[in-house]
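> Provided below for reference: sequence and predicted model.
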Amino acid sequence: MTGGRNILALIPARGGSKGIPRKNIRLLCGKPLISYSIVEALKSRYINKVVVSTEDEEIARVSKKYGSEIIHRPEELATDTADSDDVITHAIKVLGEGHYTPDVMVLLQPTSPLRNAKEIDTAIDIFLHQDCDSVVSVSETPHSPYWSFTLEKSFLKPLFDEKYFHTRRQDLPPTYIPNGAIYVSTPEKFVENKGFYGKKIIPLIMSSLTSIDIDTEFDFLMAETILNHRN
């Protein structure tokens, strides 16, 4: 299904986590969090290589168990302040040294366990058949930024034109935020745009249910509730 293309799924997973200790391998409904991303990537009709980038031996061991290859990243790329773009660049460089150059790369963050193979393939399909720099998964913002304020000299100031405060919610323009689940581009466009955000970004609009990005204990509870309901 790849048409001779090398399509890489890259899953970045470091060992440290301030909010939830050992988050990437914490059990979610009996399975390590990272396993959900690996399993769905392996189900993809397009992806022919799945790689986890990590500095952590336990994460590497768990990831191999679920079928992923491993790139061992240096410690300086696994700190709280490490740039995720540098992690991606490092992975591409290591793969190139092993004579593998992806034509398309798909970034899958392990904190999005409800994102599925069908959504991954839809994003790739869009990227392959439309003129764009990248495809980025998004979800509709639950609270419109058109009703937002900023502070100016201790007083609330509308972030946008105050006319929006006299507009019904359903009449406001829809707005979207990246949900962190899926990013698709090429290594060349990634370097050119210094990331996944170029001039031509096509959204993959996902539901709020599959857009959960686990960062807190509440997110974990929400994901567990949804997964248990599915089962």
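Happy to help now that I have it.
> from now on I want contacts and neighbour counts done on CA atoms only, so please keep to that.
OK.
> can you give me the helices for this protein?
Remark: helices assigned in the chain by DSSP state H are 33-43, 57-65, 84-97, 117-129, 187-193, 217-230.
> out of the ones you listed, which is closest to P142?
helix 217-230 (15.7 Å; CA to CA).
> compute the inter-axis angle for that closest one and helix 33-43.
Relative orientation of helix 217-230 versus helix 33-43 (axes from the mean of the first three to the mean of the last three CA atoms, to 10 degrees): 50 degrees.
> this is the comparison structure:
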Amino acid sequence: MRQVVAVIPARGGSKGVSRKNLRRVGGVPLVGRAVAAARAARTVDRVVVSTDDTEIAAVAREWGAEVIRRPAELSGDTASSESALLHALDEMTENGIRVGTLAFLQATSPFIDPRALDDAVRMITRGPYDSVFSAVETYGFVWERDELGARGINHDAAHRPRRQDRDPHFLETGAFYAMDAAGFRAARHRFFGRTGVLAVPERTAIEIDSEEQLQMARAIAPLVRTTALADTDVIDADAVVTDFDGVHTDDTALVDADGNESVRVSRSDGMGVSLLRSAGVPVLVLSTETNPVVGTRARKLRADVRQAVDDKAAALREWAEARGIPLARIAYVGNDVNDLGCLELVGWPVAVPDAHPLVLAAARAVLTRGGGRGAVRELADRVLRARGAVDVRAADAHREATAPTSSFPIDSRAAHERRATS
């Protein structure tokens, strides 16, 4: 039986944006976002990432893709996407995989809608098209320059009809394409036979080729939601790491006349940590502070603690390695710029709602409760919800009633089902 296969070329090198395919938008690596979009499409049978890069391959597998290692001669700046696609088809054919329809996704487009990808595939499988590309409608007046000045390309400069009196043109987004696999093999380029255009919303069409475009994508990520990524109300993580000030506290301190400091914490957060421990989820409190209250609170919670650390990311790596926990399986919640290094490392970067703007931009999930006001408990509930380890509503009711007010061969898709939802 011929399959619909999505192929995502993602080489390690990039001139415009260093390590572009691993950069994050909405807390998720770009290659991970592309894999998630393809896996969420109902028409796609398998998802393959073609790469020359070990780190990209690892991230692709974490998100549930199969990996084809691309040779160096097809991975340079001058190598075409078509060459990577043809190589992937050859590798799959050699492994007995019959590809009927090829979907080509580019990781540099972070907001691919799986439903739009499904529409493109159906335009191939149900006819009448041989190749399809995503585009946005435009009524813009396009010009070109030459030695004599500027001249209109898609319009007569002497006659400027109203928008409602014009037919739109279509601007290729570069986000995704769908093709009949046999036709692509014969043509060796992505536009052949009868070519169809699938119009997509402009808000989903941003393509990242510069640092400025990356920052734009990060800024609008909270506003552009698709069905590709898992619901952030459920956080599938194997460990929880928290900052202290601004997470366990409201980021304020009371100072008495002798200079002694005290902070306010939430009993609800304590219950959350207790529930995590009961479910076998390790908890680490990580802080740059030297205040004894950090260690005292962590010991009361019976959580691991690392404090007075200058490099929080290095401390997090060391702790995770010692416990044998992949960074991709850790949820980290922070509030300020000294948390950014940790947020970039983990699979679930989380922010409190009043966090620094850069932290909010780096987060995959933003909590609704503030630091010192149940933020840790909310994170715990989301993690436990994913594990099915506790009836969160029952635990909430009990707390309210009792607490005082204070590479090839291709991997199987099923093996990655749980991990990819994270």
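Structure received. Because the structure is a prediction, the values reported are computed rather than measured.
> rewinding a little: can I get the helices of the first structure in TSV with distance to M105 of the first structure and mean neighbour count?
Below are the helices of the first structure laid out as TSV (distance: least, CA to CA, whole Å; neighbours: other CA atoms under 10 Å):
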stretch	distance to M105 of the first structure	mean neighbour count
helix 33-43	12	22
helix 57-65	19	17
helix 84-97	9	16
helix 117-129	9	18
helix 187-193	7	15
helix 217-230	26	14
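> closest one to P173 of the first structure among the ones you listed?
Judging those by CA to CA, what sits closest to P173 of the first structure is helix 117-129, at 23.7 Å.
> quick check: longest strand of the second structure.
strand 169-180 (DSSP state E).
> how far off centre is it?
The chain centroid and the centroid of strand 169-180 of the second structure are separated by 22 Å, computed with CA atoms, centre = their mean, to the nearest Å.
> and what of stretch 168-181 of the first structure?
For stretch 168-181 of the first structure, the distance to the chain centre is 18 Å (CA atoms, centre = their mean).
> and that stretch, what's buried?
Neighbour counts over stretch 168-181 of the first structure (16 or more other CA atoms under 10 Å) mark 178-181 as buried.
> pull the most distant pair out of the residues you listed.
P178 and A181 (8.0 Å).
> if we can go back for a sec, wait, which of the helices of the first structure is closest to L108 of the first structure?
Here helix 33-43 is closest among those (CA to CA), at 6.8 Å.
> so what does the closest one touch, helix or strand wise?
strand 7-12, strand 49-54, helix 57-65, helix 117-129 (3 or more CA pairs under 8 Å, 6 or more residues apart in numbering; DSSP states H and E).
> and it, which stretch of the second structure?
Mapped onto the second structure using TM-score structural alignment, helix 33-43 of the first structure spans residues 30-40.
> ok, which stretches of the stretch 201-350 of the second structure are helices?
211-220, 267-278, 292-301, 312-323, 340-345 (DSSP state H, counting those that start in this stretch).
> between those, which one is closest to A397 of the second structure.
Comparing those by CA to CA, helix 267-278 comes nearest, at 11.7 Å.
> by contact count, what packs against the closest one?
strand 283-286, helix 292-301, helix 375-387.
> now the last one: which residue numbers in the first structure?
Here helix 375-387 of the second structure fails to align to any part of the first structure, judged by TM-score structural alignment.
> so that helix versus helix 267-278, what angle?
Going by the same axes, to 10 degrees, helix 375-387 of the second structure makes 30 degrees with helix 267-278.
> now helix 375-387 of the second structure, how far from the centre of its chain.
20 Å.
> tell me which residues in it are buried?
375-387.
> mind telling me what R98 of the second structure corresponds to in the first structure?
Looks like R98 of the second structure aligns to T101 there (TM-score structural alignment).
> and the residue lying farthest from the centre of the first structure, how far is that from D161 of the first structure?
Going by CA atoms, centre = their mean, the residue of the first structure most distant from its centre is K153, 37.3 Å out. Noted for K153 of the first structure: a distance of 18 Å to D161 of the first structure, by CA to CA, to the nearest Å.
> average distance between the match of helix 33-43 of the first structure and the first structure?
For stretch 30-40 of the second structure, the mean deviation from the first structure after alignment is 1.0 Å (mean CA distance after the TM-score superposition for the first structure).
> out of the helices of the stretch 201-350 of the second structure, which gets nearest to L254 of the second structure?
Nearest of those (CA to CA): helix 292-301, 12.3 Å.
> tell me the residues of the first structure aligned with the closest one.
Under TM-score structural alignment, there's no match for helix 292-301 of the second structure.
> quick check: which helices or strands does that helix pack against?
helix 267-278, strand 304-306.
> can you add distance to A107 of the second structure and give the helices of the stretch 201-350 of the second structure back as TSV?
Shown next, in TSV, are the helices of the stretch 201-350 of the second structure (distance: least, CA to CA, whole Å):
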stretch	distance to A107 of the second structure
helix 211-220	12
helix 267-278	35
helix 292-301	40
helix 312-323	26
helix 340-345	18
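> out of these, nearest to R151 of the second structure?
Per CA to CA, nearest to R151 of the second structure of the helices of the stretch 201-350 of the second structure: helix 211-220, 28.4 Å.
> give me the mean deviation of that closest one from the first structure.
Per aligned residue, helix 211-220 of the second structure averages 1.9 Å (mean CA distance after the TM-score superposition for the first structure).
> tell me the most buried of the helices and strands packed on helix 292-301 of the second structure?
Neighbour counts averaged per stretch over those are highest for helix 267-278, at a mean of 21; criterion: mean count of other CA atoms under 10 Å.
> coming back round to it: out of the helices of the stretch 201-350 of the second structure, flag the one nearest L89 of the second structure.
helix 211-220 (30.6 Å).
> read off where that closest one ends up in the first structure.
Residues 217-226 of the first structure are where helix 211-220 of the second structure lands, counting by TM-score structural alignment.
> in TSV: the helices and strands packed on helix 292-301 of the second structure, plus distance to R69 of the second structure.
Shown next, in TSV, are those (distance: least, CA to CA, whole Å):
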stretch	distance to R69 of the second structure
helix 267-278	39
strand 304-306	39
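> out of these, which comes closest to G64 of the second structure?
helix 267-278 (26.0 Å).
> between that closest one and helix 292-301, how many degrees?
Using the same axes, to 10 degrees: helix 267-278 of the second structure against helix 292-301 is 50 degrees.
> what's helix 267-278 of the second structure aligned against in the first structure?
So helix 267-278 of the second structure sits over no part of the first structure, by TM-score structural alignment.
> return the distance of that helix from the chain's centre.
For helix 267-278 of the second structure, the distance to the chain centre is 28 Å (CA atoms, centre = their mean).
> and of the helices and strands packed on helix 33-43 of the first structure, who's closest to R168 of the first structure?
helix 117-129 (31.8 Å).
> distance of S17 of the first structure from I47 of the first structure?
For S17 of the first structure relative to I47 of the first structure (CA to CA), the value is 28 Å.
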